[in-house]
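Asker: need the 3D shape of this:
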Amino acid sequence: MAVGRRCGGDRGGATVCLLAVGLMFVIVGVFGAAVEAARVARQRAAVAADFAALAAAAQALTGGEVACASADAVARANGARLAGCRLDGLDAVVATEVTVTPVPGLTRVATATARAGPARA
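Answerer: So this is what the prediction gives:
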């Protein structure tokens, strides 16, 4: 009878351990997904900045307002927001931002800057 009580007291212990290990995997998975979402947002911001800087540099001779309007349109088409734009001679310097929410309640902004202009010898 003592053996029966001992076994009966341990019933469900493996279930609790299995649930704890499962919860650990879920937490690690959510953390990994959040890190990857932030990395993808940073890459999107960099691509948008590169293309926006090229668009602005192509319009550099028409003036800063037209060049930055072109950069803004390209940045928005790439899912980013134009954070800054200026002409430095014929070079365009552009900054973009991409907002990411990797997990509910946690919002971050990924930023990138790019410069484009004519080739110099």
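
Asker: CA only for contacts and neighbour counts going forward, please
Answerer: Fine.

Asker: C-terminal to the lengthiest helix in the chain, what's the next element?
Answerer: Longest helix in the chain, counting residues (DSSP state H): helix 13-58. Next along the chain after helix 13-58, taking DSSP states H and E as the criterion, comes helix 64-77.

Asker: could you also give me the structure for this second sequence? I'd like to compare it with the first:
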Amino acid sequence: MGLVLVALGLAGAAVGSARVARHQVRNAADLGALAGAQRAIEGEGAACAQAARYAAANGARMTRCTVSGLEIVIRVEVAVNPLPGVSGVAEAAARAGPVSADAVTVAGGP
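Answerer: Predicted structure coming up:
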């Protein structure tokens, strides 16, 4: 009986750890994409560097970044270690930028 309770406790801890990692990676992707979008007008290098800094500040590692016009799409990952000897990776992608090219207006424009 005691062994079953310990096993259930470990399973619960593993599920909890995976859920926390999933939330962490989603937040890092969203915040990284938003930060990168602020620099998208400066080019892919500046936008991706900014996105990577914000992703890292949120405990994730950026694995991919593409900039197309004023839109940025990034993919990040977070290592998950739910139990000793067990490891995995949680991944998420996020996009940020204007809703459409028509949404971008120049200062003083219509």
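
Asker: so which elements touch the longest helix of structure 1?
Answerer: helix 64-77, strand 91-103, strand 106-116 (3 or more CA pairs under 8 Å, 6 or more residues apart in numbering; DSSP states H and E).

Asker: check the gap between the spatially most central residue of structure 2 and Ala7 of structure 2 for me.
Answerer: Note on structure 2: the residue nearest the mean C-alpha position is Ala29, at 1.8 Å, using CA atoms, centre = their mean. Ala29 of structure 2 is 33 Å from Ala7 of structure 2, where distance means CA to CA, to the nearest Å.

Asker: now swap in Ala60 of structure 2 and tell me
Answerer: Applying CA to CA, the value for Ala60 of structure 2 to Ala7 of structure 2 is 30 Å.

Asker: those two: which has the busier surroundings?
Answerer: Shown here are Ala60 of structure 2 and Ala7; by other CA atoms under 10 Å, Ala60 has more neighbours (27 against 12).

Asker: how about the more buried one, what's its partner in structure 1?
Answerer: Matched to structure 1 by TM-score structural alignment, Ala60 of structure 2 sits across from Ala80.

Asker: I'd assumed Ala95 was in contact with that match.
Answerer: No: judged on CA atoms under 8 Å, Ala80 of structure 1 makes no contact with Ala95 at a distance of 9.9 Å.

Asker: ok, now which ones touch Ala41 of structure 1?
Answerer: Contact analysis of Ala41 of structure 1 by CA atoms under 8 Å, 6 or more residues apart in numbering lists Val98, Thr99, Val100, Ala110.

Asker: now structure 2: which of those residues match?
Answerer: Compared against structure 2 with both residues aligned by TM-score structural alignment, their matches' CA atoms under 8 Å, these retain Val98, Thr99, Val100, Ala110.

Asker: what does Ala11 of structure 2 align to in structure 1?
Answerer: So Ala11 of structure 2 corresponds to Phe31, using TM-score structural alignment.

Asker: repeat for Glu77 of structure 2
Answerer: In structure 1, the residue paired with Glu77 of structure 2 is Glu97, using TM-score structural alignment.
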